[in-house]
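Q: Pasting a predicted model and its sequence here:
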Amino acid sequence: MSNPLATGSLSGTRALVTGSSRGVGADTARFLAEAGARVVINYRNKEKRAQQLVSKIEEAGGSALAIRADLTDPASVASMIETVTTEFGELDLLVLNASGGMETGMAENYALLLNRDAQVDVLRQALPLMAPGSRVVFVTSHQAHFIRTTETMPEYLPVALSKRAGEDALRDLVPELDEKGVAFVVVSGDMIEGTITATLLERSNPGAISSRRESAGKLYNVAEFAAEVALAAVEEIPSDHTRLVGDVSDFHAEV
């Protein structure tokens, strides 16, 4: 897919994209870098993929840096932010893309730790680097954003509840962000074809993704949704706004 951002439109911008060694995060980082941003590729354990992405960005004339950080470990996040400070000085864009909760072998409260607590911690630790005019973009799903009014698949429920809790906790910080002149935007999409989450859902509930595709008429693929996330970094969107990507006819807003 072609880059939705104009070449050079983000020249001078410094961006951190969490969970960006693969999937939506990787394509978002690539789009930002191709538009001129200097990008931090954050990963937890996919170092090879992260470094390969850095190489691709640099080969295309962009600038990127891979930094390992387990977002559920505040000390690990602090180390990442220290490196960002040394390398970039400041941050203009923070894309909170990392999420999870369906992986096997994790602690029982892992979804909440990653999707709520870690999101708030990353933002709080990054905020001192963000000047007026900076932007935070939180990436979520319709299944999480509308979980209070629309049921989701049982297999996805812990993720949906924890991501909605994360969104709420981040929105609680909006007054503080407003005081600093930092905008906050939520990008919510339907199930995304080709993501780890979609793969795990299909594995635990065969037919789940095809059923959702049939109901929605279309599901975005990784690159298509990443393009929407990248656009949220540059579009003139009011702070505390939610950008809904894809069909929402099956989802009911809170009243």
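A: Right, received. Where do you want to start?
Q: When you work out contacts or count neighbours from here on, use the C-alpha atoms and nothing else.
A: Noted.
Q: hang on, Leu180 packs against Pro132?
A: Quick fix: residue 180 reads Lys, not Leu. Yes: using CA atoms under 8 Å, Lys180 makes contact with Pro132 at a distance of 5.8 Å.
Q: who has more neighbours, these two?
A: Lys180 (16 against 13; other CA atoms under 10 Å).
Q: Can you tell me, leaving aside adjacent residues, what's nearest to Ala223?
A: Asp27 (6.0 Å; CA to CA, 6 or more residues apart in numbering).
Q: That neighbour and Phe251: what is the separation?
A: In this view, Asp27 and Phe251 are 27 Å apart by CA to CA, to the nearest Å.
Q: for comparison:
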Amino acid sequence: MARILVTGGTGHLGRLVVPRLVRTGADVRVVSRSPHAEGDGARYVVADWATGEGLAQAVGDAEVVVHLAGDQLHNEPMATALVRAVRDAGAEPHLVNISVVGAEKVPVRSGFDRRALGYMESKLAQERVLEESGIPWSNLRASQFHELVLIAARALAKLPVVPTPSGWRAQPIAADEVAARLVELALGDPQGRVPDVAGPEVLTFRGMVRDYLDAVGSRRPTMPVRVPGAASRAYAAGGNLAPDRAVGKQTWGEFLAEHVEHR
């Protein structure tokens, strides 16, 4: 029985990965910032990313660590804390990391770039921490999740006129399809950087928002907005796309039909 620790296991992607791992028969533990009710087949261990308290114990005898924790501000420091915990524990697990397609192709050259699109830069920094750690690892880059595009579309749709970044494109993929690939990696040997996974179609962000508005029966107009900066230009140029890795099955339209109730 594989002993697998999941960081970020209570987040959006983690909630899809953890039950998949449990169904394989693995001994699954999840890092949590506070005590968590168990009952999903996983065990929860408390650790503090800021101080590192409990992380080495959490890593413990784990054979695999699926690292999903992080955000735009904390991807690099959390990866650093994880590597330190692994070393403190004297362990050498297989680290399975989730990253983002085009992490090295979206430059951040200003404070505005960093505020608006700094996630790409932070994921690249996270990758480098893990790659340079000397710990066996696998790194999967995925394109934008359907679910995250939906969150953005819902937020924008509250405005009388819906602004959409001019020229931006995306290749959205179902988060559950990414979760399935992460589980495959967790049950296999370390592979370094593996082929990216991306959705089955390249769409404009404006078109996706319009699809959402149509799905909910909204007639609110969209308005293209030019977003300044090198990072935005990279998005418009397709730096966040992987058309040769269109391995996802669910389309944006299918996702909307499944998750959005027409009013």
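A: Structure's in. What do you need? In this text the structure is predicted, and so the values were computed from the model without any measurement.
Q: re earlier: tell me which residue of structure 2 matches up with the residue nearest to Ala223 of structure 1.
A: When structure 2 is aligned by TM-score structural alignment, Asp27 of structure 1 is paired with Leu16.
Q: what does Thr18 of structure 1 give?
A: In structure 2, Thr18 of structure 1 lands on Thr7 (TM-score structural alignment).
Q: Its match contacts Val66, doesn't it?
A: Yes: if you go by CA under 8 Å, Thr7 of structure 2 and Val66 touch, sitting 6.3 Å apart.
Q: Same drill for the two, tell me which one is more crowded.
A: Per other CA under 10 Å, whichever of Thr7 of structure 2 and Val66 has more neighbours is Val66, with 27 against 24.
Q: what lines up against the more buried one once you look at structure 1?
A: By TM-score structural alignment, Val66 of structure 2 lines up with Val95.
Q: The strand or helix carrying that match vs structure 2, mean deviation?
A: Assigned by DSSP states H and E, Val95 of structure 1 belongs to strand 91-96. Strand 91-96 of structure 1 differs from its equivalent in structure 2 by a mean of 0.8 Å after superposition (mean CA distance after the TM-score superposition for structure 1).
Q: Which neighbouring elements make contact with that strand?
A: strand 14-17, helix 118-126, strand 130-141 (3 or more CA pairs under 8 Å, 6 or more residues apart in numbering; DSSP states H and E).
Q: Let's see that with 10 Å instead.
A: The contact analysis (3 or more CA pairs under 10 Å, 6 or more residues apart in numbering; DSSP states H and E) places strand 91-96 of structure 1 against strand 14-17, helix 23-34, strand 38-43, helix 74-88, helix 118-126, strand 130-141, strand 183-189, helix 222-232.
Q: in structure 2, what residues pair with the third one?
A: What that stands for is strand 38-43 of structure 1. Counting by TM-score structural alignment, strand 38-43 of structure 1 corresponds to residues 27-32.
Q: Just give the number of residues close to the match of Asp27 of structure 1.
A: Count around Leu16 of structure 2 with other CA under 10 Å applied: 18.
Q: give me every residue that touches it.
A: By CA atoms under 10 Å, 6 or more residues apart in numbering, the contact set of Leu16 of structure 2 is Gly9, Thr10, Ala175, Asp176, Glu177, Val178, Ala179, Ala180.
Q: which residues does the aligned residue in structure 2 for Gln125 of structure 1 contact?
A: In structure 2, Gln125 of structure 1 lines up with Ala85, judged by TM-score structural alignment. By CA under 10 Å, 6+ apart, Ala85 of structure 2 lies in contact with Gly52, Glu53, Gly54, Leu55, Ala56, Gln57, Ala58, Val59, Gly60, Ala79, Ala91.
Q: In terms of distance to Ala152 of structure 2, which of the residues you listed ranks first?
A: Taking CA to CA as the measure, Ala152 of structure 2 lies nearest Ala79 of those, at 26.4 Å.
Q: what's that closest one in contact with, if anything?
A: Contacts of Ala79 of structure 2 (CA under 10 Å, 6+ apart): 49, 67-70, 85, 97, 123, 125-130, 133.
Q: quick one: the strands in the stretch 101-250 of structure 2?
A: Under the criterion DSSP state E, counting those that start in this stretch, strands of the stretch 101-250 of structure 2 are mapped to 137-142, 162-165, 169-170, 192-193, 203-204, 222-225.
Q: As TSV, the ones you listed with distance to Tyr119 of structure 2 and mean neighbour count would be great.
A: Formatted as TSV, these follow (distance: least, CA to CA, whole Å; neighbours: other CA atoms under 10 Å):
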stretch	distance to Tyr119 of structure 2	mean neighbour count
strand 137-142	13	24
strand 162-165	17	20
strand 169-170	15	23
strand 192-193	19	15
strand 203-204	20	16
strand 222-225	20	15
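Q: His36 of structure 2: which of those strands is closest?
A: Nearest of the strands of the stretch 101-250 of structure 2 (CA to CA): strand 137-142, 27.8 Å.
Q: By how much does the closest one deviate from structure 1 on average?
A: Averaged out, strand 137-142 of structure 2 is 0.8 Å away (mean CA distance after the TM-score superposition for structure 1).
Q: Packing partners of that strand?
A: Under the contact criterion of 3+ CA pairs under 10 Å, 6+ apart, strand 137-142 of structure 2 touches strand 64-67, strand 94-100, helix 111-131, helix 175-186, strand 192-193.
Q: between these, which gets nearest to Pro163 of structure 2?
A: Nearest to Pro163 of structure 2, of all those, is helix 111-131, at 14.7 Å by CA to CA.
Q: Quick one: list the elements packing against the closest one.
A: Helix 111-131 of structure 2 packs on helix 75-88, strand 94-100, strand 137-142, strand 192-193, helix 230-236, going by 3+ CA pairs under 10 Å, 6+ apart.
Q: for Pro136 of structure 2, what are its contacts?
A: Counting by CA under 10 Å, 6+ apart, Pro136 of structure 2 has contacts Val64, Glu92, Pro93, His94, Leu95, Val96, Leu130, Asp189, Pro190, Gln191, Gly192.
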